[in-house]
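Asks: only geometry, no sequence info:
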């Protein structure tokens, strides 16, 4: 046993070093953002496409109150309840003091300015494909919004989900996987892919997940249980969503379905956001949804 002890120590130390390396927070290359300047108007379009107000404004906020991003909404899941943080430009409890790179690390890598992992309730696995210019434009727009002095509330999680370092292993398995739809795409399909897979993060809700909470890309947009425990989130691939592209685009603008029903639940604020985008963007989303592989 005494002879085996040094070897066991070496194996343990090597395993610990490998774990520490795999779970280390990764950051974006700063040179990706060098020389970029932000535009408020473009940033507002990114803001609505990314659905920032849907999570970070107060629940049921409307009108100008949707631009007060003090957080606080609760999002239940199998792992606990997550609370949306304050992302207003308040310099003390919001993100007013963040740099563009710090926002990019949060959005695209799920890493805080302090170097801690964020929980993937924040859809950074989708935002990872965001264009650097869009992040810069979004920061410019966010900086013009009203500061909210409400401190962020803590998530309601139990052990071991309180150990953020473990999220590095989750990211190693499930994050930064690139685009789902590959191939020689038209400009319209590329725009639709960008809006659906990146900024719009549609797959975060409409794609089923495995036991560890990773998106099942083999069933992309194939529908999923509602994390809140009531009902399901629908399959929006051509296997179930049989509307025409024109019907889909109209629904994304108005919330009215071809069956004379209206969008409700969490989809209602999504429609409000998408209605603020150019018609070409909604048409691109519709074209993507007609082209994505069907999931039975």
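Replies: Everything's here; your move. Worth saying up front: this structure is predicted, and the values here are computed from it rather than measured.
Asks: Could you use CA atoms for every contact and neighbour count after this?
Replies: Fine.
Asks: the longest helix in the chain is where?
Replies: When the chain is parsed with DSSP state H, its longest helix is helix 4-22.
Asks: Could you identify the helix or strand that succeeds that helix?
Replies: Sequence-wise, the next helix or strand downstream of helix 4-22 (DSSP states H and E) is helix 40-50.
Asks: which helices and strands sit right next to the helix or strand following that following helix?
Replies: Toward the C-terminus, helix 40-50 is succeeded by helix 52-56 as the next helix or strand (DSSP H and E). Contact partners of helix 52-56 among helices and strands, from 3 or more Cα pairs under 8 Å, 6 or more residues apart in numbering; DSSP states H and E: none.
Asks: Report the buried residues of helix 52-56.
Replies: Within helix 52-56, the residues scored as buried using 16 or more other Cα atoms under 10 Å are 52, 53, 54, 55, 56.
Asks: CSV please, covering those and showing distance to residue 162.
Replies: Below are those laid out as CSV (distance: Cα to Cα, whole Å):
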residue, distance to residue 162
52, 25
53, 26
54, 25
55, 21
56, 22
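Asks: next, the one to line up against it:
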């Protein structure tokens, strides 16, 4: 009997070790950023498209150039607080290398090789382009440092076990596109902006009990964590807007019925209104592809 228990214990340890190895935090290759030359003007647009300020500005602030963090995100798993990502070397990311920042964005792995909680939308960002991330990193380094310490998350057991997030990533993230059909150049640009940079699915797609997005209900609208109501269904038949309607909304925050954007969309419009019309038209072209099936 003791021998059987020992064998079970050993097998369990081996399986656990294999599992931890498979789900260990992933980093970008050391030469991943080689050959890319940063463009600050494009970096500013990437910064807007990715909505960095929306989460990392101080609560109740509208200054997109200061990123002390502190905004609270209520979820079924606990309350998460956006960290300081200013250029401060002690409290922000000013002491990180370019590779460390890019790895955080595209792999969800911290400089000390820990998994980030998926409230940071790396599951969407991982579909992005390396050139855009290089431009973003360069732009982030131009922003003012802020010495506000990041606030600790309020997450209880077992959701605070970061090692388990490797399994979550394995099950619920996918670097491939959600819409995989052949697209025009404009539609493909819209897909990049919606599925990756703009991470629209993070709020507008329903989630399962583990917090993974139900991509078979892509952009169908979802419950708002910690609040009443749902985000809107963005699929073309349900939305019922024309391309011109979508562009106008993303530029002005006004719907075809002249209602104004509210809630988190106020910050989103503050970002999308900075994008060129060509990008807004690309977003519209993509959204009109998304059906209810």
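Replies: Sure thing, it's come through. Predicted, not measured: the structure shown is a model, and the values here were computed from it.
Asks: Which residue ranges of the second structure form strands?
Replies: 72-75, 78-81 (DSSP state E).
Asks: from the ones you listed, which stretch is densest packed?
Replies: strand 78-81 (a mean of 18; mean count of other Cα atoms under 10 Å).
Asks: Trace it over to the first structure and give me the residue numbers.
Replies: Mapped onto the first structure with TM-score structural alignment as the criterion, strand 78-81 of the second structure occupies residues 80-83.
Asks: can you list contacts of the matching stretch?
Replies: Stretch 80-83 of the first structure is contacted from outside by 71-76, 121, 152-158, using Cα atoms under 8 Å, 6 or more residues apart in numbering.
Asks: Quick check: it compared with the second structure, mean distance?
Replies: Here stretch 80-83 of the first structure, set against the second structure after superposition, deviates by a mean of 0.4 Å using mean Cα distance after the TM-score superposition for the first structure.
Asks: one step back: could you dump the strands of the second structure to JSON lines with distance to residue 222 of the second structure?
Replies: Listed next are those as JSON lines, based on distance: least, Cα to Cα, whole Å:
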{"stretch": "strand 72-75", "distance to residue 222 of the second structure": "13"}
{"stretch": "strand 78-81", "distance to residue 222 of the second structure": "18"}
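Asks: residue in the first structure matching residue 280 of the second structure?
Replies: Aligned partner of residue 280 of the second structure by TM-score structural alignment: residue 282.
Asks: and its match, what does it touch?
Replies: Per Cα under 8 Å, 6+ apart, neighbours of residue 282 of the first structure: 249, 252, 253, 274.
Asks: Let's see that with 6 Å instead.
Replies: residue 249 (Cα atoms under 6 Å, 6 or more residues apart in numbering).
Asks: Please report how far it lies from residue 126 of the first structure.
Replies: Using Cα to Cα, to the nearest Å, residue 282 of the first structure is found at 19 Å from residue 126 of the first structure.
Asks: check contacts around residue 138 of the first structure.
Replies: Contacts of residue 138 of the first structure by Cα under 6 Å, 6+ apart are residue 43.
Asks: Now the equivalent of it over in the second structure: closest residue in space that isn't a chain neighbour?
Replies: Using TM-score structural alignment as the criterion, residue 138 of the first structure maps onto residue 136 of the second structure. Distance criterion Cα to Cα, 6 or more residues apart in numbering; nearest residue to residue 136 of the second structure, sequence neighbours excluded, is residue 43 at 4.4 Å.
Asks: Quick check: that neighbour touching residue 141?
Replies: No: using Cα atoms under 6 Å, residue 43 of the second structure makes no contact with residue 141, being 10.4 Å away.
Asks: Look at these two and report which has more neighbours.
Replies: Counted by other Cα atoms under 10 Å, residue 43 of the second structure and residue 141 do not tie: residue 43 has more neighbours, with 21 against 17.
Asks: so what's that one up against?
Replies: With Cα under 6 Å, 6+ apart, residue 43 of the second structure has these contacts: 135, 136, 139.
Asks: Distance of it relative to residue 290 of the second structure?
Replies: Distance of residue 43 of the second structure to residue 290 of the second structure, computed by Cα to Cα: 28 Å.
Asks: got it, and residue 244 of the second structure?
Replies: In terms of Cα to Cα, residue 244 of the second structure sits 16 Å off from residue 290 of the second structure.
Asks: Looking at the two, which is more packed in?
Replies: Neighbours per residue, other Cα under 10 Å: of residue 244 of the second structure and residue 290, the larger number sits with residue 290, 17 against 13.
Asks: Residue in the first structure paired with the more buried one?
Replies: By TM-score structural alignment, residue 290 of the second structure lines up with residue 292.
Asks: For its match, which non-adjacent residue is closest in space?
Replies: Using Cα to Cα, 6+ apart, the closest residue to residue 292 of the first structure is residue 237 (6.3 Å).
Asks: Residue 188 of the second structure is nearest to which of the strands of the second structure?
Replies: strand 72-75 (30.7 Å; Cα to Cα).
Asks: The closest one vs the first structure, average offset?
Replies: Strand 72-75 of the second structure differs from its equivalent in the first structure by a mean of 0.4 Å after superposition (mean Cα distance after the TM-score superposition for the first structure).
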